[in-house]
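Could you look at this predicted model? Sequence included:
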Amino acid sequence: MPFKIIDHTADVAIIAYGNSIEDLFESACLGWKFISLETQIENFELSKKFLFSSSSYEELLIELLNELNFQLYANKFVFLKINKLTLTKVDSSIQLNVEAAGQKYNPEIHTIKEEIKGVTFHQIKIENVNGIFQTKIVFDI
């Protein structure tokens, strides 16, 4: 599993892993999905593209996860997988370009397991530990 759920007082937290920064971002998205939803049928009928820019990988990751959360609750878009994810350095900032695949929320096939209010900056720090990128992510529930 590219992430593991860890104990955290009053919230839910994961440690996400990846062989690259891009893999780490995808693992974090899967961790968000695992905490948020139970999906009986995965039909990749929709895709959405997102573009973010920041000076740090940590901020980009938080923005992406908060966007997936927003898409679920505001637009009823259920994220299922990442089709494409690229990180590009542009001058003093980093651009994140993501294409996410999913489907329209349907209560007959989707169950909200945990309502995430937001993704926090608490204790987030992307590190390379022996060639594996990892970070702790705390979800406010």
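That came in fine, so what should we check first? Predicted model, so just to flag it, every value in this text is computed and none were measured.

make it CA atoms for all contacts and neighbour counts henceforth
Fine.

Check what contacts stretch 57-75 and list those residues.
Residues outside stretch 57-75 that contact it (CA atoms under 8 Å, 6 or more residues apart in numbering) are 25, 28-29, 32, 52-54, 77-79, 94, 96, 105, 116, 118-121, 124-126.

Ile35 and Thr111 touch, don't they?
No: taking contacts as CA atoms under 8 Å, Ile35 lies outside contact range of Thr111: 10.9 Å.

Quick one, which of the contacts of stretch 57-75 are buried?
For those, a burial check counting by 16 or more other CA atoms under 10 Å picks out 25, 28-29, 32, 53-54, 77-79, 94, 96, 105, 116, 118-120, 124, 126.

among those residues, which are in helices?
25, 28-29, 32 (DSSP state H).

picking that back up, could you check which of Ile35 and Thr111 has the larger neighbour count?
Ile35 (18 against 14; other CA atoms under 10 Å).

Hmm, Ile6 is touching Ala16, no?
No: between Ile6 and Ala16 there is no contact under CA under 8 Å: 10.5 Å.

list the helices and strands the helix or strand Thr86 falls within packs on?
When elements are assigned from DSSP states H and E, Thr86 belongs to strand 77-90. Judged by 3 or more CA pairs under 8 Å, 6 or more residues apart in numbering; DSSP states H and E, strand 77-90 is in contact with helix 21-36, helix 57-75, strand 93-104.

How far does it sit from its chain's centre?
9 Å (CA atoms, centre = their mean, to the nearest Å).

again with stretch 93-110
9 Å.

Kindly report the same for stretch 127-141.
Using CA atoms, centre = their mean, the offset of stretch 127-141 from its chain centre is 12 Å.

Identify all contacting residues around stretch 85-104.
Contact partners of stretch 85-104, identified using CA under 8 Å, 6+ apart, comprise 22, 26, 42-57, 60, 76-84.

Against that first model, consider the following:
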Amino acid sequence: MMDSAPLPQRVRRSRARQGSNPTAVDAQTYKPETGGGNPQPTAERSATTAHEFPFEYLDHTADVQLHAWGNSLEEAFASVTLCMFNYMTDLRRVETAPTPVARVAVEGHDLLSLLYNFMDEFLFLFATEGAVCRTIDCLVLDTEAFRIEAVGHGETFDLTKHTRGTEVKAVTFSNMQILHRKEHARLEHEWEIFVIVDI
């Protein structure tokens, strides 16, 4: 059973930039790419250290901005959601099992609302069931009907095993961006996502 103690408030610090996964969004198998490009020059970029995940954290005035990427839109959706989980607990300590710890099926009226609902559903499962995902597989992503189905593999949050990071209170639409290299040639990755979360 999940411990009901609240997560501590955010300590202002830079988190390490982490790399990109060319196949499944999984921290163990990720092989990073080199280089760096940020379509939001106003945000202070976090320091680059060990590359393990296809995401990073950018400083923001009051909250934190998640920046994630992928070679496909499915990978980018999964990466930014894992970025959110990793802010709440160190995903390197989370093990995976064959049985999914979370199943999500949501709809939206456009791509941004679909992303919001997707992340919000995973956040709800973390808050109510303690579901922490280390990998997320998008089974269906329909960009015409704005529907997505995914499964998350990981385990139930356990204070005796997992670190307690900073609580994410909510996903926000504030400055939410889904960028594709076709429209933004300066992007380093095929798809990049920026999401500000309330902490």
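The structure has been received and is ready for your questions. All values derive from a computational prediction rather than experimental measurement.

okay, Ile6 and Ala16 of the first structure: which has more neighbours?
Ala16 (25 against 12).

Map the more buried one onto the second structure.
Residue correspondence to the second structure (TM-score structural alignment): Ala16 of the first structure is matched to Ala68.

List the buried residues for stretch 57-73 of the first structure?
So for stretch 57-73 of the first structure, counting by 16+ other CA under 10 Å, buried means 57-66, 68-70, 72.

ok, now which ones touch Glu115 of the first structure?
Applying CA under 8 Å, 6+ apart, the residues near Glu115 of the first structure are 36, 141.

and the gap between it and Asp11 of the first structure?
Counting by CA to CA, to the nearest Å, the gap from Glu115 of the first structure to Asp11 of the first structure is 11 Å.

repeat for His110 of the first structure
22 Å.

For the residue nearest the centre of the first structure, which non-adjacent residue is spatially closest?
Nearest to the geometric centre of the first structure sits Cys29, at 2.6 Å (CA atoms, centre = their mean). Excluding the flanking residues, the one nearest Cys29 of the first structure by CA to CA, 6 or more residues apart in numbering is Leu65, at 6.4 Å.

and the one you found, what pairs with it in the second structure?
Structural alignment (TM-score structural alignment) places Leu65 of the first structure against Met119 in the second structure.

Look at His110 and Asp11 of the first structure and report which has more neighbours.
Higher neighbour count among His110 of the first structure and Asp11: His110, with 16 against 11, using other CA under 10 Å.

Identify the residue nearest that one in space, chain neighbours excluded?
Thr39 (4.7 Å).

Name all residues that make contact with the one you found.
Per CA under 8 Å, 6+ apart, neighbours of Thr39 of the first structure: 109-111.

Could you dump the residues you listed into CSV with distance to Ala101 of the first structure and secondary structure added?
Converted to CSV, these look like this (distance: CA to CA, whole Å; DSSP: H, G, I helix; E, B strand; the rest coil):
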residue, distance to Ala101 of the first structure, secondary structure
Ile109, 16, coil
His110, 15, strand
Thr111, 18, strand
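
Relative to Ile141 of the first structure, which of the residues you listed is nearest.
Nearest to Ile141 of the first structure, judged by CA to CA, of these is Thr111 at 16.0 Å.

In this structure that closest one contacts Phe34, no?
No: assessed by CA under 8 Å, Thr111 of the first structure is found out of contact with Phe34, at 11.1 Å.

Quick one: neighbours of the residue lying closest to Arg103 of the second structure once chain neighbours are set aside, just the number.
Leaving out its chain neighbours, the residue that sits closest to Arg103 of the second structure by CA to CA, 6+ apart is Val151, at 4.5 Å. Val151 of the second structure sits with 19 neighbouring residues when counted by other CA under 10 Å.

Report the separation between Val151 of the second structure and Arg181 of the second structure.
The spacing between Val151 of the second structure and Arg181 of the second structure, counted by CA to CA, is 27 Å.

what does Pro54 of the second structure give?
For Pro54 of the second structure, the distance to Arg181 of the second structure equals 16 Å [CA to CA].

neighbour count winner among these two?
Legend: neighbour count by other CA under 10 Å for Pro54 of the second structure and Arg181, higher for Pro54 (30 against 13).

got TSV for the ones in helices among the buried ones among the contacts of stretch 57-75 of the first structure, with distance to Thr135 of the first structure too?
What follows is these, written out as TSV (distance: CA to CA, whole Å):
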residue	distance to Thr135 of the first structure
Phe25	10
Ala28	9
Cys29	13
Trp32	13
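
Out of those, which is nearest to Phe133 of the first structure?
Among these, and counting by CA to CA, the member closest to Phe133 of the first structure is Phe25, at 9.8 Å.
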